[in-house]
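Asks: here's my sequence, what's the structure:
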Amino acid sequence: MTTLTPLLARNRSWAQKQRQSDPDYFQLTAQPQQPHTLWIGCSDSRVPAEVLTGAYPGELFVHRNIANMVIAEDDNLISVLQYALEYLKVSAIILCGHYGCGGVQAAVQLPEMPLAAEDSALSRRIHHLRHALQEPLEDFQRAKGNDSERLNLLVEANVLTQFATLIATAPVQATWREGKPLHVFGCVYDLHSGHLKPLVQQSADGSPDHE
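Replies: Modelled structure (predicted):
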């Protein structure tokens, strides 16, 4: 209970403050959700979607995983994507990476890590990520500059790589074929400034627009 107790206390305090500032707050949030955006982000604890966007409950439908990966064979992600598009009717998807991503760094260091020899879900995911970033990794290894700058460029390359997979998924393609409005964005979050940086976007089947 040492971990849960303070969280419960802060939860009660938060709920009380919400009721004091808006007596109808929980009555409204208990209504069926109607989010306008699906957020696909990294599981990193420093990158909470609602906090960094200032979004209210009910605005974002959220899926997070290590290194904001999009894998077409991942039923978890694809089911979230399908539900968001077909049932919640979201009109936007934001794929967001972040500088200092541990998952991307693990993909770089994988050959020297004990994780490389494991038969585990985490090992398979990082192997998949390293394979997906094969060309950007070669650029990373050739590039000059400090490690932080080089890793930031690789994080951006990962967003672009995952974005390309995202817009090719069956749910996204079906939405565009049916002529439904859907804007897809690829962004990166800067932990030092708190700012989101747009990298790429696409609003219909065709070529992405890079920022």
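Asks: alpha carbons only for contacts and neighbour counts from here, please
Replies: Fine.
Asks: longest helix anywhere in this structure?
Replies: Taking DSSP state H as the criterion, the chain has its longest helix at helix 147-167.
Asks: would you map the helices across this structure?
Replies: 4-21, 25-29, 49-53, 75-82, 102-109, 121-132, 134-142, 147-167, 170-177.
Asks: compare with the first, here's sequence two:
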Amino acid sequence: MPFHAEPLRANKEIDIDLEHSVAAQKFPDIRAVLEGNRWWSRKVTEEQPEVWAEQVKGQAPNFLWIGCADSRVPEVTIMARKPGEVFVQRNVANQFQPQDDASQALLNYAIMNVGVCHVIVVGHTGCGGCIAAYDLPAPKQNEEFCDPSTPLTRFLDPIIRLKHSLPEGSDVNDLIRENVKMSVRNVVDSPTIQNAWELARKGEFRKVYVHGWLYDLSTGLLIDLNITQGPEPVTLESDKPKVNGTA
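Replies: Below is the predicted model:
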């Protein structure tokens, strides 16, 4: 993006001295975080001083990560990326809901303004949202929501319905995986992606791809579910049919 970030100017509200921070003085855990930030800033300045100059020029991330809000799944860390390389949406159970304007707006901004080429929906083992949805009862006939009494159950409604559509004997990990697939389908069906693909097929826009991954908390590994979709079929050379006995 061409938007330049103007440096903050010190005033009575912008003061980096932690001795002047009420929260840092009152809460030790807050102070530890702010002190950690100072340490990190000094370390980057010493080792990669060019980073700050690049940061203020703007961002051009190649990836949009649609992931869970779970604190154990920090996208930049587990992708081994740097600040500025990953655009992010995180919510309960890594959902992309078609009726959610916040999700649609973020996707549109990422593709049409920021320059993202890869949209990645990432679920993870031990997902609290999917575990909660797995244990909730199926909605009654003609009921709009499974349980409209709380924001959480309303937000989990698509996953609750998904769970009760799975084959008998399906476990939580099956639901976690199918939830990723559901959000991938929702991203693919979005106006932003469909428009981008239509333009790409005409040679008027870059190619954008949508992926589905799982993160295993027990190993720290990201697993590709091989459900990638793009403006054309995504296959390996070895998967292509042979012609006249040759690859």
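Asks: what TM-score do we get after superposing?
Replies: Overlay of the two chains. TM-score (TM-score structural alignment, normalised by the length of structure 1): 0.86; 196 aligned residues with a CA RMSD of 1.8 Å.
Asks: for structure 2, which residue is closest to the average position?
Replies: For structure 2, the residue lying nearest the average C-alpha position, counting by CA atoms, centre = their mean, turns out to be I66 (1.9 Å).
Asks: what residues are up against the counterpart of that residue in structure 1?
Replies: Counting by TM-score structural alignment, I66 of structure 2 lines up with I40 in structure 1. Contact analysis of I40 of structure 1 by CA atoms under 8 Å, 6 or more residues apart in numbering lists 62-64, 68, 93-96.
Asks: possible to save the residues you listed as CSV with distance to P23 of structure 1 and neighbour count?
Replies: Below are the contacts of I40 of structure 1 laid out as CSV (distance: CA to CA, whole Å; neighbours: other CA atoms under 10 Å):
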residue, distance to P23 of structure 1, neighbour count
V62, 26, 19
H63, 30, 18
R64, 31, 19
N68, 37, 25
I93, 32, 27
I94, 32, 20
L95, 34, 28
C96, 34, 28
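Asks: going by distance to L129 of structure 1, which of those residues wins?
Replies: Using CA to CA, N68 comes nearest to L129 of structure 1 of those, at 10.0 Å.
Asks: ok, the closest one - contacts?
Replies: 40-43, 95-97, 159, 162.
Asks: what does it align to in structure 2?
Replies: Checking TM-score structural alignment: N68 of structure 1 goes with N94.
Asks: Q162 of structure 1 too?
Replies: Checking TM-score structural alignment: Q162 of structure 1 goes with S183.
Asks: its match and S103 touch, don't they?
Replies: No - when contacts are counted by CA atoms under 8 Å, S183 of structure 2 is not listed as touching S103 (11.1 Å).
Asks: just give me the match in structure 2 for K89 of structure 1.
Replies: Under TM-score structural alignment, K89 of structure 1 pairs with G115 in structure 2.
Asks: nearest residue to its match in space, please, no chain neighbours.
Replies: Ranked by CA to CA, 6 or more residues apart in numbering and with sequence neighbours excluded, the top spatial neighbour of G115 of structure 2 is A60, at 6.1 Å.
Asks: what about the one you found, distance to H211 of structure 2?
Replies: As for A60 of structure 2, its distance to H211 of structure 2 is 19 Å (criterion: CA to CA, to the nearest Å).
Asks: higher neighbour count, these two?
Replies: Using other CA atoms under 10 Å, the more surrounded residue of A60 of structure 2 and H211 is H211, with 23 against 17.
Asks: which one in structure 1 is aligned with that one?
Replies: Aligned partner of H211 of structure 2 by TM-score structural alignment: F185.
Asks: dump the residue contacts of the residue nearest to that match when sequence neighbours are not counted.
Replies: Leaving out its chain neighbours, the residue that sits closest to F185 of structure 1 by CA to CA, 6+ apart is Q201, at 4.3 Å. Listed by CA under 8 Å, 6+ apart, the contact partners of Q201 of structure 1 are 183-186, 208-211.
Asks: out of those, which are buried?
Replies: 183-186, 208 (16 or more other CA atoms under 10 Å).
Asks: so which of these is the closest to L166 of structure 1?
Replies: Closest approach to L166 of structure 1 among the buried ones among the contacts of Q201 of structure 1 (CA to CA): V184, at 8.8 Å.
Asks: residue in structure 2 paired with R130 of structure 1?
Replies: Match for R130 of structure 1 (TM-score structural alignment): I160.
Asks: give me every residue that touches its match.
Replies: So I160 of structure 2 contacts 133-134, 136-138, 146 (CA under 8 Å, 6+ apart).
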